[in-house]
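A.B. asks: could you look at this predicted model? Sequence included:
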Amino acid sequence: MVKRIIAKITDIILGILVTVYIILEELVWENIAEPIYTFIHGLAILQKAEAFIDRLDRHVLLVLFLALFTQVELLGIFALKLIGTGKVIAGTALYAGKIPVAAFTFWLFRVAKEKLMTFGWFKQAYDIVISIIEKIKSSAIHQSIAARLKAVKEWLKIRMSPTKLYINKLIETLRS
């Protein structure tokens, strides 16, 4: 009896975590953050920045990356706290506001990954995180929730399509 109750509670918690992961990360990334990341990556000034970053000491890169990563994660946690306490607009705005910093942090990680992986503990932590993400994505609960949310995701994509088009047009305007 107790095992069944613990299993149910665990399933509920996992369900909530997986749902939050799918909605906030996959939908937000696909529709907002990815176009911003693509724009940032295409800037000529960042080509120079990549060369500069490549010359930086690995310890400096580690501190810079960890500072940005920590900021992005704390903003996300705080945004979820706001949403969870009923301040949905403020939480959503804060979460959306962290997206450019997250895109920049993702870009920095991609550029500095080789040097960051020279820290044994960092590589181990990275491998653990990737392993956890893969286990979550292959879990039955993720598959079940993902299947249920597919219709919601398609509905949101249709609704967010004008936003994505606006962002893409804004990016094109800024490039010219």
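C.D. replies: That came through fine.
A.B. asks: switch to C-alpha atoms for all contacts and neighbour counts from now on
C.D. replies: Noted.
A.B. asks: now the helices for this protein?
C.D. replies: Assigned helices in the chain, in chain order: 2-20, 28, 34-42, 44-55, 58-84, 88-116, 120-138, 140-175 (criterion: DSSP state H).
A.B. asks: if I look at Thr10, how far off is Phe109?
C.D. replies: Taking Cα to Cα, to the nearest Å as the measure, Thr10 falls 33 Å from Phe109.
A.B. asks: higher neighbour count, those two?
C.D. replies: Looking at Thr10 and Phe109 with other Cα atoms under 10 Å, you find the greater number of neighbours at Phe109, namely 18 against 12.
A.B. asks: what residues are up against the more buried one?
C.D. replies: By Cα atoms under 8 Å, 6 or more residues apart in numbering, Phe109 lies in contact with 65, 116.
A.B. asks: return the residues in contact with Ile40.
C.D. replies: So Ile40 contacts 46, 104 (Cα under 8 Å, 6+ apart).
A.B. asks: how near is it to Gly84?
C.D. replies: In terms of Cα to Cα, Ile40 sits 31 Å off from Gly84.
A.B. asks: against that first model, consider the following:
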Amino acid sequence: MRNSLPKVASLALVAGALLLPAVPASATTAPATAVKAVQDDPFSVFDVTVKAPKKVKAGGRINYTIHAVNDGPHYADAWFLGGQFPKGVDLKKIRYRTSIADTECFLDGRAFYCFANKVLEKGESVTMVFETRLTKKAKGTQTATLGIISYDVQTGMENMSKEELDRLGIPEHGYAKTVKTKIVR
């Protein structure tokens, strides 16, 4: 994968910290708030839209369309589309459509996420349609929170799973929208 400026800068800081001797106690350092602000800035910010029907019959189909645009400042190489599906959706019957060929999806509780092995440059977008079916017992208003999760991975970490990125504490940034569908009889 290519090296972005923050990734190269992070590696240089780590290498410098390992090579330089300890700083004397009398030396001045940058305020912690300034350093924290730089670390919290995401590598990529996404503009997300989610579409779903307003009304559906119990047992009917709900298609959720997620569209995410990488607003930068850098490319995104570790991201997941999906989110929390409603209680009335049969999770075993979720299907998806996307133009990205190399896509893997997994279920985690009520959450369904898909990883696509594609680098999204600044300005590029991705769209995914999740085809779901409600159970016949579904009632009330079904709420889904869907979008994209982007990780600030360093060079060499591009192929790690979501679980491993979470375990290591790699910064993640979620961009989600909530959509509601009323169940009609």
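C.D. replies: Structure received. For clarity, every value in this text was computed on a predicted model and none was experimentally measured.
A.B. asks: could you quantify their similarity as a TM-score?
C.D. replies: TM-score of the superposed chains, computed with TM-score structural alignment, normalised by the length of structure 1, equals 0.26; 85 aligned residues with a Cα RMSD of 5.8 Å.
A.B. asks: distance check, the residue nearest to Ile89 of structure 1 when sequence neighbours are not counted against Glu154 of structure 1.
C.D. replies: Setting aside the residues directly before and after it, Ile89 of structure 1 is nearest to Ile83 in space (Cα to Cα, 6 or more residues apart in numbering), at 7.6 Å. Ile83 of structure 1 is 23 Å from Glu154 of structure 1, where distance means Cα to Cα.
A.B. asks: next one: Lys8 of structure 1
C.D. replies: Per Cα to Cα, Lys8 of structure 1 is found 29 Å from Glu154 of structure 1.
A.B. asks: shouldn't Glu163 of structure 2 be within a strand?
C.D. replies: No. Using DSSP: H, G, I helix; E, B strand; the rest coil, the assignment for Glu163 of structure 2 is helix, not a strand.
A.B. asks: around it, how many other residues sit close by?
C.D. replies: Glu163 of structure 2, neighbours per other Cα under 10 Å, totals 9.
A.B. asks: distance-wise, check it relative to Ile149 of structure 2.
C.D. replies: 13 Å.
A.B. asks: and for Ala37 of structure 2?
C.D. replies: Relative to Ile149 of structure 2, Ala37 of structure 2 is positioned 20 Å away (Cα to Cα).
A.B. asks: same check, this time on Val48 of structure 2
C.D. replies: Per Cα to Cα, Val48 of structure 2 is found 11 Å from Ile149 of structure 2.
A.B. asks: just Val179 of structure 2 next, same as before
C.D. replies: 17 Å.
A.B. asks: neighbour count: the two, which is higher?
C.D. replies: The residue with more neighbours, out of Val179 of structure 2 and Ile149, is Ile149; 21 against 18, by other Cα under 10 Å.
A.B. asks: what sits against that one?
C.D. replies: By Cα under 8 Å, 6+ apart, the neighbours of Ile149 of structure 2 are 79-81, 172-175.
A.B. asks: quick one: Met132 of structure 2 and Ile62 touch, right?
C.D. replies: Not Met; residue 132 of structure 2 is Thr. Yes. Judged on Cα atoms under 8 Å, Thr132 of structure 2 makes contact with Ile62 at a distance of 5.2 Å.
A.B. asks: quick one: the helices in structure 2?
C.D. replies: Using DSSP H, the helices of structure 2 run over residues 5-19, 32-40, 162-168.
A.B. asks: could those helices go into TSV alongside distance to Thr143 of structure 2?
C.D. replies: Converted to TSV, the helices of structure 2 look like this (distance: least, Cα to Cα, whole Å):
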stretch	distance to Thr143 of structure 2
helix 5-19	37
helix 32-40	30
helix 162-168	24
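A.B. asks: quick check: which of those helices is nearest to Ala68 of structure 2?
C.D. replies: Ala68 of structure 2 sits nearest to helix 162-168 of all these, at 18.8 Å, using Cα to Cα.
A.B. asks: so what's His133 of structure 2 closest to, chain neighbours aside?
C.D. replies: Actually, residue 133 of structure 2 is Arg rather than His. Closest residue to Arg133 of structure 2 in three dimensions, ignoring its sequence neighbours and counting by Cα to Cα, 6+ apart: Arg61, at 4.4 Å.
A.B. asks: and if you look at Ser44 of structure 2?
C.D. replies: With Cα to Cα, 6+ apart, the residue lying closest to Ser44 of structure 2 is Gly72, at 4.6 Å.
A.B. asks: hmm, back to that, shared neighbours of Val48 and Ile149 of structure 2, anything?
C.D. replies: Each of Tyr175 lies in contact with both Val48 of structure 2 and Ile149 under the rule Cα under 8 Å, 6+ apart.
A.B. asks: neighbours around Ala93 of structure 1, how many?
C.D. replies: 11.
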